[in-house]
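Enquirer: Predicted model follows, preceded by the sequence.
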Amino acid sequence: MTALALEVDGLSVSYRQGLGWRQVVEDVSFSVRRGEVLGLVGESGCGKSTVALQLLGFRHGGLRTDAGRIMLDGLNVLGQDRAGLDRMRGARVSFVPQNPTTALNPGMRVGAQIDEILAAHDRPAGDRTRALFGLVGLPDDAAFLRRFPHQLSGGQQQRVCIAMALACEPGFVVLDEPTTGLDVTTQEQIVELLIDLRARLGMSMLYVTHDLGLLSQIADRIGVMYAGHMVEIAPTERLFAAPRHPYTRGLIAALPRIDGARRSVRPLRGLLQRDMLPKGCPFAPRCDYALPRCFEEVQSLSPAGQHHEVACWRLAELPPAAAPADTDLPAAPDHRSTLPLLSVDRLTVSYGRGSRAFTALDNVSLTVEKGETVALVGESGSGKSTLARAIAGMVAPAAGHIRLVQSELAALVKARSPAERRLIQYIFQNPDASLNPRATIGRSLTRPLEFFFPEREASTAEQVTAALAEVRLDAGYASRYPDQLSGGERQRVAIARALIAQPDLLLCDEVLSALDVSVQASILELLQRLKSELGVAMLFISHDLAVVRMLADRVCVLFRGQVMELGPREQVFAPPFHPYTLSLLEAVPSPLRKRKPVRQKTMGSGEPGPGCVYAGRCAVEIPGACRAAPPPWRETPGGLAIRCHHTLEDLQRKASPLAEKGLETP
């Protein structure tokens, strides 16, 4: 039996609330063996990050540990004073944060930040710092070490954070959502790096995330938390093959799939309301199998198989979990007219001037029909958000035209008419930043009405109530402030604010990326319903291809500001693929597919030449041809267009290995 690297026993944690305390973690126990990766998953607010930070002895004035013990390689973490914690952190246990941009010091060069950690533990820097950068796949030359964080990409910043975590060779690493917000190719590279480091260094990990698909690629076991309680722990394959707790089943049912046919997701019933938790099982108010006893009787983990524990007294009575049904979603009514709603023609957008000018979009053309959803996909920096901002009039194009029906739109929104502004509404990625924290929800919804429909002032309250009902929120939300809502509720308000203007086109910019899987499922269901019932067209930006396959009618694949592939959804998700599209599809983590090595080349940072912009990254680059001349467009009879030097027949043959990963060809 492998020795334990970590043992958590009966951990309970409370946060200060007003004059009292609220318990946010209750009697949580688990262990991690040496060299093992334990995933910790659950909805936002379940307590997983609080547990993770306790492994580093994190404390502040508003937090207290009520009970429990944390033994890290024989050391009692909760019994350490500040000096003991300083010696422990970095040397025995280290931390990789969610957001490297805020974790790294913007005023220090990245090499100096590694040196600082080594100096704090009396270890020599210099060669060690360069070796760490090489270990995590970063350049180790002096010029790179002298860069500031803002001069690195998001993936490079996260690699620097990983290098910092490994600086003093700790035996245990805590990772708190380290790939949230990264595109799928960068995420895949970070996961490959962690798997490689684990194999080479033999370190143990606690990996905290809401991404179940990602955990399936890296974790040996997964612990599922709900409302501060551990409700299930199981080996990864067993958890996905035979989930036992109703909450785990709900999370897996809410997971969008890229494999096979389109299917609807099933959001969990209700919301987590900590103020209304019963004395017994915290999940009882949302459970389809709950009995009166569930509300009264506290549940604890009980054996459900080898290395499998579940906190549910009805375990033996529940029917086996059904596999997600591969049924097509209902077809939306055809709202299309003879003229497209939106036309983007040869659009070019540049940032900066002179020698520092950067072309973010290069000669992009596409259309959006009335009632149609067109998805924009591609990794960070591909130009997706720039295109949406240009359509919204937030940035001025250097060349090209944007037309709404037949009318050409002015470059900037301030020059557009109120009617044109009303017809295009933007839903931002982060509702925390886009909603005024000092205005009630009702006031935020009233502002568009005052601007676009001043003649309807008498019926404002009724329209606000109707807008909230449209996104499944009751009228009482109008009197609340944004900080009184969950993340999913705030995103619903942002959607309601856009819809109350009665637009024809919604620009949805990564509106699901920061949400956990169950909240994401409810927003996705809402968008599907709005599309079907209201005929609202959407330009849907996302790096989640599983979501795109469920929602989109057509898909546009962007790389470095250029369109690589454009066509109907099912044709984009079936061979022939553009090599870049293939790399995106292969990078999508899925519990139904085995992880395979990255096929594309390492990310390049050089300026593109006269040929294909993907040439430096392409795994099937044609020597000479791909870098010498722009690639031609290849078109299929079904309306798929691929920009590539390879013929469609060549691309069809090169896509065949993808069938091994579970993507089906219609």
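Expert: Yep, that arrived. Please read these numbers as outputs of a predicted model, since none were measured by experiment.
Enquirer: going forward, measure contacts and count neighbours with C-alpha atoms only.
Expert: Will do.
Enquirer: Measure how far stretch 320-340 is from the centre of its chain, please.
Expert: 23 Å (CA atoms, centre = their mean, to the nearest Å).
Enquirer: where do the strands sit along the stretch 101-250 of the chain?
Expert: 172-176, 204-208, 221-226, 229-235 (DSSP state E, counting those that start in this stretch).
Enquirer: typed the wrong thing, it's the stretch 551-666 of the chain
Expert: Under DSSP E, counting those that start in this stretch, the stretch 551-666 of the chain gives strands at 554-559, 562-568, 633-635, 641-643.
Enquirer: The first one vs strand 562-568, what angle?
Expert: Taking axes from the mean of the first three to the mean of the last three CA atoms, to 10 degrees, strand 554-559 and strand 562-568 form an angle of 160 degrees between their directions.
Enquirer: Not counting its neighbours along the chain, what's nearest the spatially most central residue of the chain?
Expert: Nearest to the mean C-alpha position of the chain, by CA atoms, centre = their mean, lies residue 513 at 3.8 Å. Leaving aside its sequence neighbours, residue 513 sits nearest to residue 181 (CA to CA, 6 or more residues apart in numbering; 6.5 Å).
Enquirer: ok, now how distant is that neighbour from residue 512?
Expert: 10 Å (CA to CA, to the nearest Å).
Enquirer: neighbour-wise, which of these two wins?
Expert: Higher neighbour count among residue 181 and residue 512: residue 512, with 24 against 17, using other CA atoms under 10 Å.
Enquirer: What's the separation between the more buried one and residue 428?
Expert: Distance from residue 512 to residue 428, by CA to CA: 10 Å.
Enquirer: cool, residue 324 as well?
Expert: From residue 324 to residue 428 the distance is 31 Å (CA to CA).
Enquirer: Got another one to weigh against that:
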Amino acid sequence: MTPDTVLEVRSLSVAYRQGAGWSRAVDDVSFALKKGEVFGLVGESGCGKSTVSLQLLGYRHPSLRAEGGAVLFKDQNLLKLARPELDKLRGEKIAFVPQNPTTALNPGIRIGRQVAETMVAHGRAKDLGGADAVVGKYLKLVGLPVDPAFLRRYPHQLSGGQQQRVCIAMALCCDPDLLVLDEPTTGLDVTTQEQIVSLLIALRARIGLAMLYVTHDLALLSQIADRIGVMYAGKMVEVAETEVIFNAPKHPYTRGLIGSIPRIDFDSAERERPLRGLLRRQELPPGCPFSPRCDFALERCFTEPQKAEPTGPESSVACWRWREIVPLPPEPIVIPPLPEAKGELPLLTVDKLDIHYGSAGKVFRAVNDVSFAIRQGEVFALVGESGSGKSTIARAISGLVPPAAGTVTLEGKALAPRVNRRSAAQRRLIQYIFQNPDASLNPRARVGETIARPLHYFFRLDRSKAAERVAAALADVQLDGSYAARFPDQLSGGERQRVAIARALAAEPALLLCDEILSALDVSVQANILKLLQALKAEHAIAMLFISHDLAVVRMLADHVCVLYGGEVMEIGPVDRIFAAPFHPYTHTLLQAVPVPLQPPPASDGLNAGEPQRGGQGCVFAGRCPWQIGDICETTRPPWRAGEGGLRLRCHHTIEALNELADWPPLTETSRATRTRHENRVD
């Protein structure tokens, strides 16, 4: 190890118990991490990246064993240390930031006390009282308030971004040398992601912290990582500097990952071709594990294992054909046409919807005066930050949350506020697909039983006819009939989400409520689910209410978009109009926060701080708005403005002024021509 090396992983191999034997999850992985360096670890779900990250903490599950190699931290092999030595090292010298702060934080302990307990546990303070005096220093370091009222809050009283900042503060409070971050921004909206990444960049510059950053979000990783390691099926297939990974990827898998990144622009002239197929560990050949999905594989690739060879001072690639591979022509991005109006009435109409929580003495206005309509076969997207009211609106449409005012109409008939008062036919026509299939699928029911339930309930089918329909529903989501006999824990994340979609399709709905169904999936699985949704829309003319914080995915799939903030509509219109000037100031803020490969996040200037001004007389975005005019935004409700092509937005600025203020995006000639073609389509 060199003097500036903080950690070195040498030929690490790890296996999990599987039945009577062992299955290797990590195979001969090596890399090093220097002081002040951010090393990114990427790959699809199941590639082994989280297993590697946990070995940096000496984590040993009862069903896990290290079959070879070493993890050296300052000349100590973490794989050989006893539990007392590891307990002293973890948190003090090597700290961990988990993916889900909601489950990582203790819901029954105030946040100030949780940070203090970490300091006491590692001898950084004699008691909780002494720790309380310095807790504010670390909360301030991560951009959180330090007043006593904030320290006394419980985790559920914080936003998702604030919870993640508390986790980072707990990780930093013992001044560690290495920070391990496992998907720390998955599930967060783009503005919160921007805040967290900007925070980590600032911390590295300020205190020289080394970081291992595990993620499937390549665009976000490019903003912070110095070097990137790409894993596939437990092997490290490429290691290189970040700019090399994005500008000159050498391994075919790396090329496919980059090509699978959803793009918010349509400039595909220099795009890599996206990945095809899925990672199936049980079907790996004895040679290169990627060969079944590789567009460049030869017969010998399936039989001959390939070792990593150096391509530079600190880079390598495990592909013996990397020198002769040339990029394939990119696949064109298919933009679905706007559906033709069928009939005089929309399929679903939401009119002046208000949704409140709490009692009469303390009411929280979650949704205020929201109206929109969805036509048959149309994908209507709701976008906005966490807490904007997107999921609450979907729950009101499904009948899970009764509105305080307003109506929801399906096929011209008003729906009862609660689902138990709706007819079976109305319940069948609206089906909900939840964000997390791990929680929404019964772990004790086989896939066939799960899909058959709506068939028995709505259609009273006998066993044989239900089995035929189950097979057809699985075929609709591109799964074969053998999946009917499996349990959810035998499926990958993408396969589980396909089963959730199949269950919804079995009811023959007219409208799917898709609530963040892609947020926890890696880019290649996202691409497959997106193609599936586009096919379902084209073949079955199913309408969708698509809720997402990923604006690139929304642009690829949606026909119309509604931008929400603080429970109110900021902007609504055809998708191409939403992504072209004029922008509502909030829409503009969202677009600027979308991570762009190799471009640093915008400098934080406080625009993303603050809460919506709910229930006031002025604009709900006042106080955060970068284009705020003055007191009129605080005191007067903004008027609706009509743009071209059916665009409507609510702002005190005129359409002409908003056109002048817009500076997103810096367009290339190709993307400018593409945008013009799609604007003409809307006209």
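Expert: Happy to help now that I have it. Note that the structure is a prediction, hence the values are computed from the model and not measured.
Enquirer: Residue 324 and residue 428 of structure 1: who's more crowded?
Expert: residue 428 (20 against 15).
Enquirer: what's the burial count for residue 666 of structure 2?
Expert: 8.
Enquirer: Likewise for residue 18 of structure 1?
Expert: Neighbour tally, residue 18 of structure 1, other CA under 10 Å: 7.
Enquirer: what's the answer for the one 3 residues further on, then?
Expert: Burial of residue 21 of structure 1, expressed as a neighbour count using other CA under 10 Å, amounts to 14.
Enquirer: Around the nearest residue to it once chain neighbours are set aside, count how many other residues there are.
Expert: In space, and not counting its chain neighbours, residue 21 of structure 1 is closest to residue 15: 5.6 Å by CA to CA, 6+ apart. When neighbours are counted by other CA under 10 Å, residue 15 of structure 1 registers 17.
Enquirer: now residue 15 of structure 1, what's its secondary structure?
Expert: Secondary structure, DSSP: H, G, I helix; E, B strand; the rest coil: residue 15 of structure 1 is strand.
Enquirer: what about it, distance to residue 50 of structure 1?
Expert: Relative to residue 50 of structure 1, and taking CA to CA, residue 15 of structure 1 is found at 10 Å.
Enquirer: Report the contact partners of residue 431 of structure 1.
Expert: If you count contacts by CA atoms under 8 Å, 6 or more residues apart in numbering, residue 431 of structure 1 has them with 487, 490-491, 494.
Enquirer: Which one (most neighbours) among these?
Expert: Comparing the contacts of residue 431 of structure 1 by number of neighbours (other CA under 10 Å), residue 491 comes first, having 27 neighbours.
Enquirer: what residue of structure 1 takes the place of residue 546 of structure 2?
Expert: Residue pairing (TM-score structural alignment): residue 546 of structure 2 is matched to residue 540 of structure 1.
Enquirer: and the helix or strand containing that match, how far from structure 2 on average?
Expert: In this assignment (DSSP states H and E), residue 540 of structure 1 forms part of strand 537-541. Compared with structure 2 after fitting, strand 537-541 of structure 1 has a mean deviation of 0.5 Å; criterion: mean CA distance after the TM-score superposition for structure 1.
Enquirer: still on that earlier bit, residue 361 of structure 1: which of the strands of the stretch 551-666 of structure 1 is closest?
Expert: Closest approach to residue 361 of structure 1 among these is made by strand 562-568 (6.3 Å; CA to CA).
Enquirer: coming back round to it: can you pull the contacts of the match of residue 546 of structure 2?
Expert: Counting by CA under 8 Å, 6+ apart, residue 540 of structure 1 touches 373-376, 507-510, 552.
Enquirer: For those, which ones persist in structure 2?
Expert: With both residues aligned by TM-score structural alignment, their matches' CA atoms under 8 Å, the contacts of the contacts of residue 540 of structure 1 that structure 2 also has are 373-376, 507-510, 552.
Enquirer: would you turn the residues you listed into TSV with secondary structure and neighbour count?
Expert: Formatted as TSV, those follow (DSSP: H, G, I helix; E, B strand; the rest coil; neighbours: other CA atoms under 10 Å):
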residue	secondary structure	neighbour count
373	strand	26
374	strand	27
375	strand	27
376	strand	29
507	strand	25
508	strand	22
509	strand	21
510	coil	20
552	coil	21
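Enquirer: Find the helix or strand that the counterpart of residue 329 of structure 1 in structure 2 is a member of.
Expert: In structure 2, residue 329 of structure 1 lines up with residue 335, judged by TM-score structural alignment. For residue 335 of structure 2, there is no helix or strand it lies in under DSSP H and E.
Enquirer: Aligned to the residue nearest to the centre of structure 1, what sits in structure 2?
Expert: Under TM-score structural alignment, residue 513 of structure 1 pairs with residue 519 in structure 2.
Enquirer: looking at it, its match is touching residue 434, isn't it?
Expert: No. Shown here, residue 519 of structure 2 and residue 434 do not form a contact pair, counting by CA atoms under 8 Å, at 10.9 Å.
Enquirer: ok, and the contacts of residue 431 of structure 1 in structure 2?
Expert: Retained in structure 2 from the contacts of residue 431 of structure 1, counting by both residues aligned by TM-score structural alignment, their matches' CA under 8 Å: 487, 490-491, 494.
Enquirer: Return the distance of stretch 429-446 of structure 2 from the chain's centre.
Expert: 18 Å.
Enquirer: How many residues are close by residue 207 of structure 2?
Expert: 11.
Enquirer: Then residue 456 of structure 2?
Expert: Neighbours of residue 456 of structure 2 (other CA under 10 Å): 15.
Enquirer: OK, contacts around it?
Expert: 462, 466.
Enquirer: aligned partner of it in structure 1?
Expert: By TM-score structural alignment, residue 456 of structure 2 lines up with residue 450.
Enquirer: and what of residue 161 of structure 2?
Expert: With TM-score structural alignment as the criterion, residue 161 of structure 2 matches residue 155.
Enquirer: Quick check: closest non-adjacent residue to its match.
Expert: Closest to residue 155 of structure 1 by CA to CA, 6+ apart is residue 186, at 5.8 Å.
Enquirer: and if you look at residue 490 of structure 1?
Expert: residue 431 (5.9 Å).
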